[in-house]
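**Q** kindly return the folded structure for what I paste below:
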Amino acid sequence: MNLFGGTISNLENGLRYSATKQKTIAQNIANVDTPNYKAKDVSFAKMLKDAQTETMSAFRTDQRHYEFKQPEATSGVYSYTNLRYRQNGNGVDMDAEQAKLAENNIYYNALIDRTSGKLTSLKNVIKGGQ
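**A** Alright, predicted model coming up:
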């Protein structure tokens, strides 16, 4: 029995992706002047696939209990190996990283807003519509 129809789980996966992307973009920006540093990015498709396949087994006393899931923190992250923007071999385009940062911020805020709305709806149902 899936209590919430998978919505909370999907929102959680989206938030995990957004947090990983935020860390990756921050790492790229921090290394903008590092020689031979190659920019990194996150693949949502790979992260979602890894999250669906990786489960940690645990003893469940009832089949309605949730399974433990423990996805890797670096799942879905890859490097652009042949990319160079500078003479020193650095592969970070600061303008592109700032655009990705703004886009990810909008995505994250939308997910947080949707999660908040979903939890507010559940709270109203639990209270009996009061």
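**Q** only C-alpha atoms for contact and neighbour calcs from this point on.
**A** Fine.
**Q** which residues does residue 119 contact?
**A** Taking CA atoms under 8 Å, 6 or more residues apart in numbering as the contact definition, residue 119 lies against nothing.
**Q** in terms of helices and strands, where is it?
**A** Per DSSP states H and E: residue 119 is located in helix 94-127.
**Q** buried ones in that helix, by neighbour count?
**A** For helix 94-127, a neighbour-count test (16 or more other CA atoms under 10 Å) marks 97, 100-101, 104-105, 108, 111-112, 115, 118 as buried.
**Q** to compare against the first, here's the next sequence to fold:
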Amino acid sequence: MNLFSGSFQTIERSMDYSALKHEVTAQNIANADTPNYKGKKVSFGKVLDEAVSAAKLQMTDPRHINGQRQKNPAIKLSDRRVQYGHNGNNVDIDKEMSDLASNQIYYSILSERLSGKFNSLQNVIKGGK
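**A** Sure thing, here's the model as predicted:
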């Protein structure tokens, strides 16, 4: 019997993804004025591949989407053709700050959800008191 039905692992992986995205966005912001710096972004495909392989999903119906995807690096360079700064830098500081704020909201929601899960578990252990 799976006591937690995978919800803790799902939230944990989602928080790992959010933390990685925060780190990469922070690096982009820190290097916004660095000459010839090319911004990076997190590839959701790689994170999804890891989650699918960790869950060991199996196809039970031929109409299901095949779980096999081509492997992409988790962090990749953004489009090099775009250049925002006169110094060869392609980091758009407004977009990065917006991404950082939305990622912070996402992480906060995940942490609240995890806290709620633990509170529910604590309530069950105490017998509803």
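**Q** just to revisit the earlier point, can you redo the buried residues of helix 94-127 of the first structure as JSON lines with distance to residue 40 of the first structure?
**A** Shown next, in JSON lines, are those (distance: CA to CA, whole Å):
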{"residue": "97", "distance to residue 40 of the first structure": "10"}
{"residue": "100", "distance to residue 40 of the first structure": "12"}
{"residue": "101", "distance to residue 40 of the first structure": "13"}
{"residue": "104", "distance to residue 40 of the first structure": "15"}
{"residue": "105", "distance to residue 40 of the first structure": "18"}
{"residue": "108", "distance to residue 40 of the first structure": "19"}
{"residue": "111", "distance to residue 40 of the first structure": "23"}
{"residue": "112", "distance to residue 40 of the first structure": "25"}
{"residue": "115", "distance to residue 40 of the first structure": "28"}
{"residue": "118", "distance to residue 40 of the first structure": "33"}
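**Q** between those residues, which is nearest residue 32 of the first structure?
**A** Each of the buried residues of helix 94-127 of the first structure was scored against residue 32 of the first structure by CA to CA, and residue 97 proved nearest at 9.8 Å.
**Q** isn't the closest one right up against residue 27?
**A** No - using CA atoms under 8 Å as the test, residue 97 of the first structure is too far from residue 27 to be in contact (10.1 Å).
**Q** do you know how far the most centrally placed residue in the second structure is from residue 34 of the second structure?
**A** Central residue of the second structure (CA atoms, centre = their mean): residue 17, 2.6 Å from the mean position. Distance, residue 17 of the second structure to residue 34 of the second structure, using CA to CA, to the nearest Å: 26 Å.
**Q** for residue 113 of the second structure, same thing?
**A** Distance from residue 113 of the second structure to residue 34 of the second structure, counting by CA to CA: 38 Å.
**Q** and what of residue 124 of the second structure?
**A** In this view, residue 124 of the second structure and residue 34 of the second structure are 53 Å apart by CA to CA.
**Q** now swap in residue 42 of the second structure and tell me
**A** For residue 42 of the second structure, the distance to residue 34 of the second structure (CA to CA) stands at 20 Å.
**Q** who's more crowded, these two?
**A** Higher neighbour count among residue 42 of the second structure and residue 34: residue 42, with 21 against 16, using other CA atoms under 10 Å.
**Q** for the closest residue in space to the more buried one that isn't next to it in sequence, list the residues it contacts.
**A** Closest residue in space to residue 42 of the second structure, ignoring its immediate chain neighbours: residue 75 at 4.6 Å, by CA to CA, 6 or more residues apart in numbering. By CA under 8 Å, 6+ apart, the contact set of residue 75 of the second structure is 24, 40-43.
**Q** now do the strands in the first structure.
**A** With strands called from DSSP state E, the first structure shows them at 40-42, 77-79.
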